[in-house]
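Engineer: Can you look at this prediction? I've put the sequence above it.
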Amino acid sequence: MYVASIAQELADAARDAVPVAPLSERFPQLTLDDAYAVQAALVAGWTAGGAEVVGHKVGLTSSAMQQQLGVDSPDSGVLTDRMVFGDGAVLDAGGLVAPRVEAELAVVLGRDLAPGASRDEVVAAVDSVVIALEVIDSRIRDWRISLLDTVADNASSAAAVLGWPVPLGEAGDLRTVGITLHRNGVVVATGAGAAILGNPLYALVWLAGQEHAPPLRAGQVVLLGAVHAAVPLGAGDVVTATASGLGSVTATIGGRP
């Protein structure tokens, strides 16, 4: 029963942009399976309200992000059509609590993936690669999160802004793709694809192999994780990620700085 009540609490927090106290402190019985059940209930509420699942995210795939948030394992979340935007998007600061931004690589699937798919099957399912900006935002007060907190909170997802897809065969070795994040014209973070589990595609392999793995469908986008620690965002900020061979993507946080 408490899984449903936590999901409703997080849904209200996301709707009202008002954070809640850490779940892991208030519900010591919460397990990782419970946290993913909360996430599933949260997403079910969104889809019941008309949202459509269009992809997924794998988070905490770099040592920089794990160290920043004090966790030691990747996690995953769900992307709906209300969370995914194209290059040049203006995002509403009023709907965010304490946003941060990450420059990431993402893939678009060209075919469905069955649970437990092999590494070769996972790689063969990738149609194209995209440079992306992910805005993360914790509905847990002051980012005082454990792995259980962020999993329940849909992996702290808020929005994904996608660049133009490049066929996987033309993208080169994703381990060596250099990525730069600018905020208001100033370089604030850099990294390379190898920061993501040694090879960005391994994030997709990890997701496909999880017991809680959602259905992975052709046409869906999967964010593979940041190559650097997340950078704080404020209203009025303009952020751009560039990646060698993949172009760039820009987003603006609407509202007065």
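Structural biologist: Yes, it's here.
Engineer: From now on I want contacts and neighbour counts done on CA atoms only, so please keep to that.
Structural biologist: Will do.
Engineer: And the next helix or strand past the helix or strand where V107 lies?
Structural biologist: Secondary structure assignment for V107, by DSSP states H and E: strand 100-109. Next along the chain after strand 100-109, taking DSSP H and E as the criterion, comes helix 119-124.
Engineer: what helices or strands is that following helix leaning on?
Structural biologist: Counting by 3 or more C-alpha pairs under 8 Å, 6 or more residues apart in numbering; DSSP states H and E, the packing neighbours recorded for helix 119-124 are helix 201-208.
Engineer: try it against this one:
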Amino acid sequence: MEPAELQDAVALLTSAYERHEPIDPLVKTFPDATIEDAYRVQQEQVRAWVAAGDVVRGHKVGLASAAMQRQMGVNQPDFGHLTSSMFLLEHQPIPTTRFLQPRIEPEIAFVLGEPLRGPGVTVADAVRAVDFVLPSLEIVDSRVRDWKISIFDTVADNASSGGVILGSSPTNLRDVDLRLAGCTLHVNGQLAATGAGGAVLGSPINALVWLANTVGPLGVTLEPGHVVLPGSMTAAQTVRPGDTVVATMAGLGSVTAVFAPEEDK
């Protein structure tokens, strides 16, 4: 992408946030753009958010399952940034109006105790760097109308990030096998989906290793205290005003997201 095209893509995504209206797929406007271009668009947005006072507090890994990679026609995950404004409190009403097209996914969140910087990060390095894990729910959202996204669209749109709800029961890695940790996702008391940690690149730890080795050459270090979401354990579920979503993970406990009722008009 030429510099002017990059700025045009950033402006389109910015308008979706500001006007609270989804846009047409970016890939239609920029058909020759590459994934590298998409990350440049993402990084330009993050720089603008930080300049406006937000703070990067972690990263997320997307497209972590083989099924999603096949759907997008790629052979590796993608990543996005998590900023402080995206973190929401468990059990506190979340207005769906702050999102455009929200869906929710259960994930095992890593909280780092030591820095990780690739390339060359191994599984042993990643395990040593993790302070503890938490059950979490990620709200994914797309600024592209009807979720009709290509790999370029989702990467440029900060990996379709929306919000994060962390549980409050920390668990040491030595106390749980993340590959075998099963998960149930209930929406309004009804079982909506099931999954396990092994659905995330064979183990969520592999996603953490991939992330560190991917962002390292870009000059990015995964910092102590940062949260890393490695990918969803189940299919994403659409959420609506008034919904209550509970993810329960074997050995890790549960996390609850409560969405505010729709306001009277």
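Structural biologist: Alright, I've got the coordinates. Only a predicted model underlies this, so the values are computations on that prediction, with no experimental measurement involved.
Engineer: For the aligned residue in structure 1 for G231 of structure 2, give me its contacts.
Structural biologist: Mapped onto structure 1 by TM-score structural alignment, G231 of structure 2 lines up with G225. Each residue near G225 of structure 1 by C-alpha atoms under 8 Å, 6 or more residues apart in numbering is listed here: 57-62, 104-106, 196, 200, 203.
Engineer: can you check A196 of structure 2 too?
Structural biologist: Contacts of A196 of structure 2 (C-alpha under 8 Å, 6+ apart): 179-183, 233-234.
Engineer: From L174 of structure 1, how far out is the match of G231 of structure 2?
Structural biologist: The spacing between G225 of structure 1 and L174 of structure 1, counted by C-alpha to C-alpha, to the nearest Å, is 13 Å.
Engineer: Could you pull out the residues contacting both of these two?
Structural biologist: Shared contacts of G225 of structure 1 and L174, counting by C-alpha under 8 Å, 6+ apart, come down to P200.
Engineer: how about Y39 of structure 2, what's its partner in structure 1?
Structural biologist: Per TM-score structural alignment, Y39 of structure 2 is aligned with Y36.
Engineer: Assign a three-state SS to that match, would you?
Structural biologist: Classification of Y36 of structure 1 using DSSP: H, G, I helix; E, B strand; the rest coil returns helix.
Engineer: Can you get me a residue count around it?
Structural biologist: As a burial measure, Y36 of structure 1 scores 25 neighbours (other C-alpha atoms under 10 Å).
Engineer: ditto for G45 of structure 1
Structural biologist: Using other C-alpha under 10 Å, G45 of structure 1 has 15 neighbouring residues.
Engineer: which one in structure 2 is aligned with it?
Structural biologist: Alignment note: G45 of structure 1 maps to A48 in structure 2; criterion TM-score structural alignment.
Engineer: Check E121 of structure 1 too.
Structural biologist: Residue pairing (TM-score structural alignment): E121 of structure 1 is matched to D125 of structure 2.
Engineer: post-alignment, the helix or strand hosting S254 of structure 2 versus structure 1, mean distance?
Structural biologist: S254 of structure 2 is part of strand 253-258 when elements are defined by DSSP H and E. Its matched residues in structure 1 lie on average 0.9 Å from strand 253-258 of structure 2 after superposition (mean C-alpha distance after the TM-score superposition for structure 1).
Engineer: still on that earlier bit, quick one: the contacts of A196 of structure 2 as JSON lines, columns for neighbour count too.
Structural biologist: What follows is the contacts of A196 of structure 2, written out as JSON lines (neighbours: other C-alpha atoms under 10 Å):
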{"residue": "R179", "neighbour count": "16"}
{"residue": "L180", "neighbour count": "16"}
{"residue": "A181", "neighbour count": "19"}
{"residue": "G182", "neighbour count": "19"}
{"residue": "C183", "neighbour count": "25"}
{"residue": "M233", "neighbour count": "27"}
{"residue": "T234", "neighbour count": "22"}
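Engineer: Which of the residues you listed are conserved in structure 1?
Structural biologist: Retained in structure 1 by both residues aligned by TM-score structural alignment, their matches' C-alpha atoms under 8 Å are the following of those: 179-183, 233.
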